[in-house]
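Visitor: Below is the structure, and that's it, no one-letter string:
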C-alpha cells in the first residue's frame, strides 16, 4: 500500500531544499545529487498511479479508496520546482532529461494536467474540494492543507514561468 501523504510532503521539502541550495551554492555535491535522485524516483513511482483525469486515489495503489485532489497539487508543485532547478542548472538534472518512464520533456505537461485537475475541484468560494478532509483526513472534504497546496502550486508555477522565458508547452 502506497500512502499519499508522506510521499508528497517529502517531495515538497526535498524539492524546495534542493532548489534553494543549488541557487545559493551553484555547485552540486554528491549528497545533493542523491537527494535529487531519490526525489525524481519517488515522483516517478507516484505518477505511475495517476488517473486519466490527473488525480490520484487516496491510497495510490488501491482504486477502492476515494479520489483526492491534494497529491495532484503537491506533485505539480514538485515538478514545477524541478523544472525551475533545471532552468537554473541544467547539469543538475541532466541524468533525468531522458529518464525512462518520466522523461523531463513531459514534466511540464504532467504538472499542468495535475494543476488543471485541482482547479476543476475548486468551488466558487475558492475551496479546494476532495482533499483529505479535516479533522480525520479519512474522507474527501476540505482542509487548510488543500488550500495551502493550491497556493503553493500556483506560486511554484508562476515562479517557474516567470523565471524561465515563459511556457514551452502549455497555453496560457
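Guide: On my side now, so go ahead. Remember, it's a predicted structure, so these values are computed and weren't measured experimentally.
Visitor: rest of the way, CA atoms for contacts and neighbours
Guide: Noted.
Visitor: List the buried residues in the strand or helix carrying residue 158.
Guide: Residue 158 belongs to helix 144-163 when elements are defined using DSSP states H and E. Buried residues in helix 144-163, counted by 16 or more other CA atoms under 10 Å: 146-147, 149-150, 152-154, 156-157, 160-161.
Visitor: do the same with stretch 55-75
Guide: Neighbour counts over stretch 55-75 (16+ other CA under 10 Å) mark 55-61, 66-75 as buried.
Visitor: so how far is that stretch from its chain's centroid?
Guide: The chain centroid and the centroid of stretch 55-75 are separated by 13 Å under CA atoms, centre = their mean, to the nearest Å.
Visitor: okay, how far is it across that stretch, tip to tip?
Guide: One end of stretch 55-75 to the other measures 10 Å (CA to CA, to the nearest Å).
Visitor: got it, and stretch 129-146?
Guide: Rule used - CA to CA; the end-to-end distance of stretch 129-146 is 8 Å.
Visitor: Which residues outside it are in contact with it?
Guide: When contacts are defined by CA atoms under 8 Å, 6 or more residues apart in numbering, stretch 129-146 is touched by residues 58, 66-70, 121-123, 127-128.
Visitor: One more to weigh against that first structure:
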C-alpha cells in the first residue's frame, strides 16, 4: 500500500462526519489499511476514551450496539503494536472480554447485533449481516480464530440464501423470522470485507483449515454479487431489484475485497476488471467536497445519500488497488 495519489478530499470529508461506533471503526480501519498512522492511532485513542463500562469501544451515541463497537478493535490492537502504549491494548482486551463473556447471544451462541430491537414485534436476538464485518475480523486479530469461524458459520446458517448464494439482511433468530429478507448490497459488501480479513488472519497464523473453508464462501458470494453488477460496474441497493437506486458503497466494498484478494492469492485476477469498472464509476461521483454521492445513505440506509462507510470503502479500495 502507498500514500501516492492520496484521496485527500475523501479522507477529509470522512473525518468531518459525525460517527457511531461502526463508523468510527470502519473509518479508522480504512486509514490503517491506507497506512495513515497519523490518523488511525488518534481514532483508536478516542475509541478507547469513549469505551463504556462494559468494554464496548467508541460508544458515543450507540447505546444499544453490541457488534458494531468491535469494528474499532483491530485498530486499537495495531495502535498498541505501533506505540507500545498499554492504553490501546486495554481497549482491545476489554472489547474482547465483552464479546466473549457478556454480549447477548442467540441460543446457538452467535453474538447479537444489538441489545434491543429497533423493530416492533421482534426480540433483540437478531443477526444483521453487517456483523460479519464487525465481529469475526477482530476476534481473528486477537487470536480467537475458532470463535471467529464459529460466528461466521452462524451467520451463514441463519442468513445465507442458498438459492442465490447471497446473504439476507436481518433475522430474529429467537422467533425464526426474517426482519428484513432482502439481498441488501451493502450488507453483502460488509460480508465480503469481513471474510477477507478473517481469511488473511488465518493464513498469517497458519490456520489454513479456516482459510480453506472460507475462501470458497467468499468467492461464491463475490460471483453471485457480480451477476447483478450494472453496466457501470455498480450494484443496485437491493441486488436483485432492478428498480433500486445505484449504490457506490457496496461497489467499493467489492472492489476493496477484490484488490486485496488478488494480492493475497485467494481471488482470481480475472475479477480485477469488475473492480476497476466500479472504481472508475464511483470516482466520478465524488463531489467538490470529497463526498461520495450516489451511495446508500445514512442515517436509515434505505435511500440514496452519503455515508462514512462509503468514504471508508473508497479509501480501502484505493489502498489495495495500488
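Guide: Arrived safely, thanks for sending. Quantities reported herein were computed from a predicted structural model and do not represent experimental measurements.
Visitor: care to give me the TM-score?
Guide: Between these two chains, after superposing, the TM-score reads 0.76 (TM-score structural alignment, normalised by the length of structure 1); 141 aligned residues with a CA RMSD of 1.6 Å.
Visitor: about what we covered before: so of the contacts of stretch 129-146 of structure 1, which ones are in helices?
Guide: Members of those lying in helices (criterion: DSSP state H): residue 70.
Visitor: and the contacts of stretch 129-146 of structure 1, which two are the farthest apart?
Guide: The span of the contacts of stretch 129-146 of structure 1, defined through CA to CA, is set by 58 and 123 at 20.1 Å.
Visitor: What ranges does the stretch 51-200 of structure 2 have for its strands?
Guide: 126-128, 160-161, 166-167, 170-172, 177-180 (DSSP state E, counting those that start in this stretch).
Visitor: Could I get those in TSV, plus columns for mean neighbour count and distance to residue 212 of structure 2?
Guide: Converted to TSV, the strands of the stretch 51-200 of structure 2 look like this (neighbours: other CA atoms under 10 Å; distance: least, CA to CA, whole Å):
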stretch	mean neighbour count	distance to residue 212 of structure 2
strand 126-128	26	25
strand 160-161	16	19
strand 166-167	25	19
strand 170-172	22	27
strand 177-180	16	30
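Visitor: can the ones you listed go into a markdown table with extra columns for distance to residue 92 of structure 2?
Guide: Below are those laid out as a markdown table (distance: least, CA to CA, whole Å):
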| stretch | distance to residue 92 of structure 2 |
| --- | --- |
| strand 126-128 | 23 |
| strand 160-161 | 30 |
| strand 166-167 | 29 |
| strand 170-172 | 27 |
| strand 177-180 | 31 |
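Visitor: Tell me which of the ones you listed approaches residue 273 of structure 2 most closely.
Guide: Once the strands of the stretch 51-200 of structure 2 are compared by CA to CA, strand 166-167 is nearest, at 21.3 Å.
Visitor: who's in contact with that closest one?
Guide: 129, 156, 159-161, 183-184, 187-188, 221, 224-225.
Visitor: ranges for the strands of structure 1?
Guide: With DSSP state E applied, structure 1 shows strands at 56-57, 67-68, 131-132, 140-141, listed in chain order.
Visitor: May I see the ones you listed organised as a markdown table, with distance to residue 38 of structure 1 added?
Guide: Listed next are the strands of structure 1 as a markdown table, based on distance: least, CA to CA, whole Å:
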| stretch | distance to residue 38 of structure 1 |
| --- | --- |
| strand 56-57 | 21 |
| strand 67-68 | 24 |
| strand 131-132 | 25 |
| strand 140-141 | 29 |
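Visitor: Among the ones you listed, single out whichever gets nearest to residue 113 of structure 1.
Guide: Per CA to CA, nearest to residue 113 of structure 1 of the strands of structure 1: strand 56-57, 12.2 Å.
Visitor: Check which helices and strands the closest one sits against.
Guide: strand 67-68 (3 or more CA pairs under 8 Å, 6 or more residues apart in numbering; DSSP states H and E).
Visitor: So which residue is smack in the middle of structure 1?
Guide: Geometric centre of structure 1, nearest residue: residue 75, 1.7 Å, by CA atoms, centre = their mean.
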